[in-house]
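Participant: 3D model of this:
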Amino acid sequence: MTQYYAPPGGLPPQTQLMTQRAVFTPAYAFIPKGCFSDIVTSALPGWTRTRLWLIARPMSGFSETFSQYVMEVAPGGGSDAPDAEDGAEHWLFFTDGLATLTIDGQGHEMDAGGYAYIPAGRRWTLLAEGNTPARFHWLRKLYEPAPGVAKPDPILINERDVPLSLMPDTGGVWGTTRFADPDDLRHDAHVNIVTFQPGGTIPFEETHVMEHGLYVLQGKAVYKLNQDWVEVEAGDFMWLRAYCPQACYAAGPGPFRYLLYKDVNRHAKLRGPGAFGAAR
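Facilitator: The predicted structure is shown next:
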């Protein structure tokens, strides 16, 4: 059965040992689920009855291309003006509850497993409904247009309606739920779900230009981040900078699944913030 972990919030008891697994390095960051307490939640202008954990944001030595929020919107809450950032595109992945997502005046009912891609420049709102909070991941990125390439269209679907794309030569133990065609150059980033069955592995050190955000939705594994092997489980978050080596062993007994962000399909910038030689 598909499961989606969502942080319950609260505070640890005073009797709990302080020692946790959080790590922040120049190559990667690891934020375990134990860090998702009430004292680190945030609120947003324009949102009502809402709290969130802001787990990635562009800053020196950390995320360069995206931000990621773990959202909790109480029934009746939401926003008619969710984001004032001009040029931002959005991905929403729902893990619990019910909500109505309206894009350009068209309403869409979203529940657990629901996925929405909202292109830059589209008008959207969200209203939490039902008897429990709507919980979802919200990823944001400034869209990078490309010459001769049209802007992408909205995507609204549930992951149960998307076939799993199996990696070749893996015996069916490693697959990806792809919500956008990887050959569609209109998209400058992908947000997918990666699934490993018990015993599945990334059997080599992936080292590539794509920045990653990985939020573990289900299961547990041992994940290699740069030179370190880290035990990870549902509710943990990993950020990997470009070229940070990564590998994985899925531990079982059930599937290991994570929500994956990566930037794709654009030239490396030669001028501007973050570009080589920009400060010269």
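Participant: Going by C-alpha atoms from here, please, whenever you check contacts or count neighbours.
Facilitator: Noted.
Participant: Skip ahead from the helix or strand harbouring Asn192 and say which helix or strand is next.
Facilitator: Applying DSSP states H and E as the criterion places Asn192 in strand 189-196. As assigned by DSSP H and E, the chain's next helix or strand after strand 189-196 is strand 201-206.
Participant: neighbouring contacts of that next one?
Facilitator: 174, 244-250 (C-alpha atoms under 8 Å, 6 or more residues apart in numbering).
Participant: Give the next helix or strand downstream of the helix or strand hosting Leu92.
Facilitator: If you go by DSSP H and E, Leu92 is part of strand 88-96. Sequence order places strand 98-103 as the next helix or strand after strand 88-96, per DSSP H and E.
Participant: Could you check the angle that following strand makes with strand 88-96?
Facilitator: Strand 98-103 runs at 160 degrees relative to strand 88-96, counting by axes from the mean of the first three to the mean of the last three C-alpha atoms, to 10 degrees.
Participant: Proceed likewise with the subsequent sequence, for comparison:
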Amino acid sequence: MSYWVPRGGLPAQAELTTGQSGRAVFTEAYAVLPRGTMSDIVTSRLPHWDDTRLWVLARPLSGFAETFSWYVVEVAPGGGTERPDDDPDAESVLLVVDGEALLTIDGASHPLGAGSYAFLPPGARWTLRNGGEATATFHWIRKAYERVDGVEVPEAFVVHEDDVTAEPMPDTDGAWATQRFVDPLDVRHDMHVNIVGFEPGGAIPFPETHVMEHGLYVLEGKAVYLLNQDWVEVQEGDFMWLRAFCPQACYAGGPGRFRYLLYKDVNRHPRLRPSSPAT
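Facilitator: Got it, this is the predicted structure:
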């Protein structure tokens, strides 16, 4: 499989602002962060992470993402953490797109390479280290887990994309398929992070309009995506945010496959009132 990997840097002074990064759009219904916006000067750092930088693509914010945060993380050789996340309610998905790292979960070691996927439930004790000679890059999607009385918290797992079969959507002859990393009927999970793929000519042939909030990062290829009322060209390395009920559709014209990593919130009642403040 192919994965777009950002490399940072900074555009030359002679380049036009309306070039790659000029496709950036932020609206009340959706946002597009093109790959050209991921320069060195917009990276962030995290406490307790050594030799690590990240691009924050989404975070809970009024008028923007409400349910999740999304990072693209670079860990230099020798870097990593023994204390990745101090939020006891945070659940996470990691997808490695470049390099190698060693993930430990509750003391068990899991070597990760490009295509490795890990689910980390709230309260999991985990660490991550890059013991190799090249930079390790991974996506890190976080959500505050919504506990439900009588429903167990799902367990941690690590799998490789190659071992997850793409399930074709009905009546598409495989032109549109989804790799689902958890069972859609398993209501223990309150988020799905899947890989959606289209062969050239594949399409979402109607404007999906539904309650899930979406984050999409294009791993491979290019397509035209319907976002609310706008058809927008996107390519590998671009990130999209869609608020709940934002109409969306897609046409993948080729010449190669079009694939993206998809987040959506699922399997819970919509909140009818704000959460109680912490005491």
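Participant: Give me the helices and strands touching the strand holding Asn192 of the first structure, please.
Facilitator: strand 174-177, strand 256-263 (3 or more C-alpha pairs under 8 Å, 6 or more residues apart in numbering; DSSP states H and E).
Participant: which residue numbers in the first structure go with stretch 257-266 of the second structure?
Facilitator: Residues 255-264 of the first structure are matched to stretch 257-266 of the second structure when aligned by TM-score structural alignment.
Participant: what do you get for stretch 61-68 of the second structure?
Facilitator: Mapped onto the first structure using TM-score structural alignment, stretch 61-68 of the second structure spans residues 59-66.
Participant: what distance separates the start and the end of that stretch?
Facilitator: Its start and end residues considered, stretch 59-66 of the first structure measures 10 Å (C-alpha to C-alpha, to the nearest Å).
Participant: go on, stretch 7-23 of the first structure?
Facilitator: Stretch 7-23 of the first structure end-to-end distance (C-alpha to C-alpha) = 19 Å.
Participant: quick revisit: next, the mean deviation of the strand holding Asn192 of the first structure compared to the second structure.
Facilitator: Average distance, strand 189-196 of the first structure versus aligned residues of the second structure after superposition (mean C-alpha distance after the TM-score superposition for the first structure): 0.3 Å.
Participant: what residues does stretch 65-76 of the second structure touch?
Facilitator: Against stretch 65-76 of the second structure from outside (C-alpha under 8 Å, 6+ apart): 50-60, 130, 134-144, 213, 241, 243, 265.
Participant: Of all the residues in it, which ones are buried?
Facilitator: 65, 67-76 (16 or more other C-alpha atoms under 10 Å).
Participant: Then stretch 207-223 of the first structure?
Facilitator: 210-223.
Participant: Of those residues, which pair is most distant in space?
Facilitator: Largest separation among these by C-alpha to C-alpha: Met210 and Gly219, giving 24.3 Å.
Participant: Go through the buried residues of stretch 207-223 of the first structure and flag which are in strands.
Facilitator: 212-218, 220-223 (DSSP state E).
Participant: Dump these to JSON lines, plus distance to Pro119 of the first structure.
Facilitator: Shown next, in JSON lines, are those (distance: C-alpha to C-alpha, whole Å):
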{"residue": "His212", "distance to Pro119 of the first structure": "20"}
{"residue": "Gly213", "distance to Pro119 of the first structure": "20"}
{"residue": "Leu214", "distance to Pro119 of the first structure": "22"}
{"residue": "Tyr215", "distance to Pro119 of the first structure": "22"}
{"residue": "Val216", "distance to Pro119 of the first structure": "25"}
{"residue": "Leu217", "distance to Pro119 of the first structure": "25"}
{"residue": "Gln218", "distance to Pro119 of the first structure": "28"}
{"residue": "Lys220", "distance to Pro119 of the first structure": "33"}
{"residue": "Ala221", "distance to Pro119 of the first structure": "33"}
{"residue": "Val222", "distance to Pro119 of the first structure": "35"}
{"residue": "Tyr223", "distance to Pro119 of the first structure": "32"}
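Participant: Out of the residues you listed, which comes closest to Asp188 of the first structure?
Facilitator: For these, the nearest to Asp188 of the first structure is His212 (13.4 Å; C-alpha to C-alpha).
Participant: what does the closest one align to in the second structure?
Facilitator: Under the alignment (TM-score structural alignment), His212 of the first structure pairs with His214 of the second structure.
Participant: now Phe36 of the first structure
Facilitator: With TM-score structural alignment as the criterion, Phe36 of the first structure matches Met38.
Participant: do the same with Pro75 of the first structure
Facilitator: Match for Pro75 of the first structure (TM-score structural alignment): Pro77.
Participant: did I read that right, that match in a strand?
Facilitator: Yes - membership of Pro77 of the second structure in a strand is supported by DSSP: H, G, I helix; E, B strand; the rest coil.
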